[in-house]
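[1] turn this into a structure:
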Amino acid sequence: MTASAHGEQLRTSWVWMAVLAVISLIGGILALLNPLAATIAATVMAGWVFAALGAIQVIQSFRVTGWPGFLWALLFGVLTLVVGLSLVFNPLAGMVSLTLLVAVLFLVIGVVKILYSFSLRPISGWGWVLVSGIVSLALGVMILSDFPYSATSVLGILLAVELLSNGVLFLLLALGLRKA
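    The predicted structure follows:
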C-alpha cells in the first residue's frame, strides 16, 4: 500500500479517533469524580495483568524442558501469579501496596531526573528536566506524607489524568485528521 493510500485511510478514520477521545474523556471525568472506585478498578486490572503474565510464565517454564533456569522461571511465574491473584481478590490491600510503589517510583525518578538535569546543564532546556524532576519528587513526597490514606485516591487520580490526557490527544488527532 502506498503512502497516499495510508494517508487516505487515516483521514477517513477521524470519526473513530473522535469516539476514542470521547470515551477516554468520559472515563477520565468519571475517575476524577470517584477516585476510590477508579483506584480499585486500576488495582483489579493490574491484578489481572499480573495473573495472566504469571500463568503464561508458569506454562512457558514447563514448555522448555531440561534447561537450568526452569526453577527460576517457574518461581518467577508462580510469584507473579500470586501477586496478581492477591490484587484481584484483595484490591484494598493491593491498592495500598501499589500506592507505596508509585510513591517510591516518583521519588526515585525525581532524583534521577534532577541528577540527569545537572549533567545536561550546558544544553539549552536543561531546566525543564530539572523542573520535571522536582515535580516527580514533590508528587512522591505528597503521596507519602498522607500515606496510607492517599492509597484510596492516588491511583484513581493518576488513571484519570492518563485518560484525560489520552482523550485530549485523540481529540486533537481526530480534528487534525478531519482537516487533512
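
[2] every contact and neighbour count from this point should use C-alpha atoms.
    Will do.

[3] of all the residues in stretch 48-65, which ones are buried?
    Neighbour-count burial for stretch 48-65, counted by 16 or more other CA atoms under 10 Å, picks out 48-55, 57-58, 61.

[4] actually stretch 93-108, sorry about that
    For stretch 93-108, burial by neighbour count (16+ other CA under 10 Å) applies to 94-100, 102-108.

[5] one more: stretch 114-132?
    114, 117, 126, 129-130, 132.

[6] against Phe118, how distant is Ser124?
    The gap separating Ser124 from Phe118 is 12 Å, by CA to CA, to the nearest Å.

[7] all helices for this protein, in order.
    Residue ranges of the helices in the chain, as given by DSSP state H, are 3-12, 14-33, 35-63, 70-89, 91-119, 126-145, 154-179.

[8] which strands or helices does the third one pack on?
    Other elements packing on helix 35-63 under the criterion 3 or more CA pairs under 8 Å, 6 or more residues apart in numbering; DSSP states H and E are helix 70-89, helix 91-119, helix 154-179.

[9] another sequence for comparison is provided below:
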Amino acid sequence: MIIISNEKLSQLSTKAFQHYRRSATIMAVLLLICGLCCLVYPFVMGVYISYLVGFLFCLCGLYALGSCFIFRHRGKKALLLTVIFGLVWLIMGCSLLINPVGGMISLTTLICFLFIFGGISRIAAGISLRKGSGAGWQILIGLLDLIIAALWLSSSETQTFIITTLFIGLEMLFTAWGILMMRRALPARI
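    Now for the predicted structure:
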C-alpha cells in the first residue's frame, strides 16, 4: 500500500511506519533482481514468468470454482458466470503450464490488445480535450501505443516472446526505482 497523504502518514505508529519502509525496501530489491534477470536472461525468465502466471491463473480458477459451492445460493446467473470465469482461468493457467512459449505469446496478444485499446482511448481523449493542456501529449502517447502494438504484432514468435520478457523486466526495474525513490522521500522517523 502506498501512503501519499501527510495526514495518513502522520497517523502511523513508529513501528508500523518502519515495517512499511522495510516492506517497501524488500519489494523494491526483489523487483530489481527479477527485472535485471529478465533483461539478462530473457528467454529463461520468460519461461519462468509463464509458469508463475499459469500457476496463479490455475489458483484463481480453483478459487472461483470453489467459491461456487460456498455462494451457490446467491443466484443462478452469478453462479453461471463464476463457473465460466473459473473454467477460463483454469484453461489459461493449464495452457501456460503445458506450453510456456505459446502461453506467453497468448499473453502478448492480450497485452497488444490493451496497447491498441489504450492508444485509441488516449487519441480520442486528446481530440476531445484538444483545447486543454496536455491534449497533444495524449495524442502523441496514443500514437506511440499503437506503434508499439504494431511492432509487437509484426514480430516472429521468438522475438515476441523475448520482447514481452524484456518489457516485463523494464516494468519491474521502473517499479523498483519508483518504490526506492518513494522510500527515500519518506522521513526516517515520524
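
[10] follow-up on the earlier one: what's the closest of the buried residues of stretch 114-132 of structure 1 to Trp16 of structure 1?
    Using CA to CA, Ser132 comes nearest to Trp16 of structure 1 of the buried residues of stretch 114-132 of structure 1, at 33.0 Å.

[11] trace that closest one over to structure 2, please.
    Residue pairing (TM-score structural alignment): Ser132 of structure 1 is matched to Ile141 of structure 2.

[12] repeat for Gly167 of structure 1
    So, by TM-score structural alignment, Gly167 of structure 1 is matched to Ala176.

[13] for Thr80 of structure 1, same thing?
    Structural alignment (TM-score structural alignment) places Thr80 of structure 1 against Trp89 in structure 2.

[14] and what of Asp146 of structure 1?
    Under the alignment (TM-score structural alignment), Asp146 of structure 1 maps onto Ser155 of structure 2.

[15] what about that match, how many residues nearby?
    For Ser155 of structure 2, the neighbour count with other CA atoms under 10 Å is 12.

[16] tell me how far the residue of structure 2 positioned farthest from its centre lies from Ile49 of structure 2.
    Relative to the C-alpha centroid of structure 2, counting by CA atoms, centre = their mean, His73 is the outermost residue, at 33.3 Å. Applying CA to CA, the value for His73 of structure 2 to Ile49 of structure 2 is 37 Å.

[17] sorry, back to before: now the buried residues of stretch 114-132 of structure 1 as CSV including distance to Gly69 of structure 1?
    Listed next are the buried residues of stretch 114-132 of structure 1 as CSV, based on distance: CA to CA, whole Å:
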residue, distance to Gly69 of structure 1
Ile114, 38
Ser117, 40
Trp126, 44
Val129, 40
Leu130, 42
Ser132, 40
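
[18] Ala138 of structure 1: which of the residues you listed is nearest?
    Distance to Ala138 of structure 1 across those (CA to CA) is lowest for Ser132, with 9.8 Å.

[19] report the contact partners of the closest one.
    Going by CA atoms under 8 Å, 6 or more residues apart in numbering, Ser132 of structure 1 touches 110, 113-114.

[20] distance of it relative to Ser150 of structure 1?
    Counting by CA to CA, the gap from Ser132 of structure 1 to Ser150 of structure 1 is 22 Å.

[21] which bit of structure 1 covers stretch 64-72 of structure 2?
    Mapped onto structure 1 using TM-score structural alignment, stretch 64-72 of structure 2 spans residues 57-65.

[22] now the matching stretch, how far from the chain's geometric center?
    How far stretch 57-65 of structure 1 lies from its chain's middle: 28 Å, per CA atoms, centre = their mean, to the nearest Å.

[23] which residues touch it?
    Applying CA under 8 Å, 6+ apart, the set of residues contacting stretch 57-65 of structure 1 from outside is 70-71, 73-74, 76-78.

[24] 6 Å instead?
    With contact meaning CA atoms under 6 Å, 6 or more residues apart in numbering, stretch 57-65 of structure 1 is reached by 70, 73-74, 77.

[25] closest one to Thr2 of structure 1 among the helices and strands packed on helix 35-63 of structure 1?
    helix 154-179 (17.8 Å).

[26] who's in contact with Asn90 of structure 1?
    Not one residue lies near Asn90 of structure 1 by CA under 6 Å, 6+ apart.

[27] what residue of structure 2 takes the place of it?
    Using TM-score structural alignment, Asn90 of structure 1 pairs with Asn99 in structure 2.

[28] might you report the residue contacts of the counterpart of Gly47 of structure 1 in structure 2?
    Correspondence of Gly47 of structure 1 to structure 2, assessed by TM-score structural alignment: Gly54. By CA under 6 Å, 6+ apart, Gly54 of structure 2 lies in contact with 93, 96-97.
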